[in-house]
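1. My questions are about this predicted structure, shown below with the sequence.
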Amino acid sequence: MGSFSIWHWLIVLVIVLLVFGTKKLKNIGSDLGGAVKGFKDGMKDGSAGGDAASAAQQVTANKATDANTVDVEAKTKS
C-alpha cells in the first residue's frame, strides 16, 4: 500500500498519453525546457551585470528630481 509498482506507473502513463496525446506532451516538454533555459540565462546575466561600475551608472542615470533629495557622491578610501 505504501509504494506503487511499475505496472501502476505504466497504466498512469498510458492514461496520460490517451488524454493529452503525444504531440501535446511534446509541446509541453519543449515549452518547459525553454522556460528553464530562459531562467538560467536570466540568472547568469543577473550575476554578470552586478559589478559596481554598472550599478553606479544606473544610479546616476536614475537621479531623483525631487527638490528635497540630497545628491552626494561616495568616494573610495585610498
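-> All right, it came through fine.

2. from here on, contacts and neighbour counts on C-alpha atoms
-> Noted.

3. Following element in sequence after the lengthiest helix in the chain, please.
-> For the chain, the helix with the greatest residue count under DSSP state H is helix 22-48. Next helix or strand after helix 22-48 toward the C-terminus (DSSP states H and E): helix 52-61.

4. Spatially central residue in the chain, please.
-> Closest to where the C-alpha atoms of the chain average out (CA atoms, centre = their mean) is residue 39, at 3.0 Å.

5. try this one next to it:
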Amino acid sequence: MGIGIWELVLLFLIVLLVFGTKRLRNIGGDLGSAIKSFRNAMNEGEEDRSGRAVEGDAVAEKKKDTTA
C-alpha cells in the first residue's frame, strides 16, 4: 500500500496552512536556484576533468618523444 493521491493532497494542504503561500513560493525559488547551481557546478567539474585528461595525455606523449 503506497501513498495515494488523496493523502498527497491532504499533506499539501497541511503544509500550505503551516507555511503559507508566500513562504512556500520563497522556498520553491530557493530550491530551484540551488538545483541550478548544483547542475552548473557538476557540468564545470566534468569539463575540468575532460580538459585535464587531454592535457595529461599530451604531457605523456611529450615524455615518450623525449625518451625515444
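-> Yes, it's here. None of the values given here were measured: they were computed from a predicted structure.

6. TM between them?
-> Overlay of the two chains. TM-score (TM-score structural alignment, normalised by the length of the second structure): 0.65; 58 aligned residues with a CA RMSD of 2.2 Å.

7. Which other helices and strands does the longest helix of the first structure contact?
-> Here helix 22-48 of the first structure touches no other helix or strand, going by 3 or more CA pairs under 8 Å, 6 or more residues apart in numbering; DSSP states H and E.

8. Tell me the counterpart residues of it in the second structure, please.
-> On the basis of TM-score structural alignment, helix 22-48 of the first structure is assigned to residues 21-47 in the second structure.

9. mean distance, the matching stretch to its aligned residues in the first structure?
-> Here the mean offset of stretch 21-47 of the second structure against the first structure after fitting is 0.8 Å, by mean CA distance after the TM-score superposition for the first structure.

10. chain center to that stretch, what's the gap?
-> Here the centre of stretch 21-47 of the second structure is set off from its chain's centre by 7 Å, with CA atoms, centre = their mean, to the nearest Å.

11. who are the neighbours in contact with the residue nearest to the centre of the first structure?
-> Counting by CA atoms under 8 Å, 6 or more residues apart in numbering, residue 39 of the first structure makes contact with nothing.

12. roughly how far apart are it and residue 46 of the first structure?
-> Look at residue 39 of the first structure and residue 46 of the first structure: by CA to CA, to the nearest Å, they are 10 Å apart.

13. joint contacts of the two?
-> By CA under 8 Å, 6+ apart, no residue touches both residue 39 of the first structure and residue 46.

14. Can you classify residue 12 of the second structure as helix, strand or coil?
-> Recorded secondary structure, residue 12 of the second structure: helix (DSSP: H, G, I helix; E, B strand; the rest coil).

15. Map it across to the first structure for me.
-> Aligned by TM-score structural alignment, residue 12 of the second structure pairs with residue 13 of the first structure.
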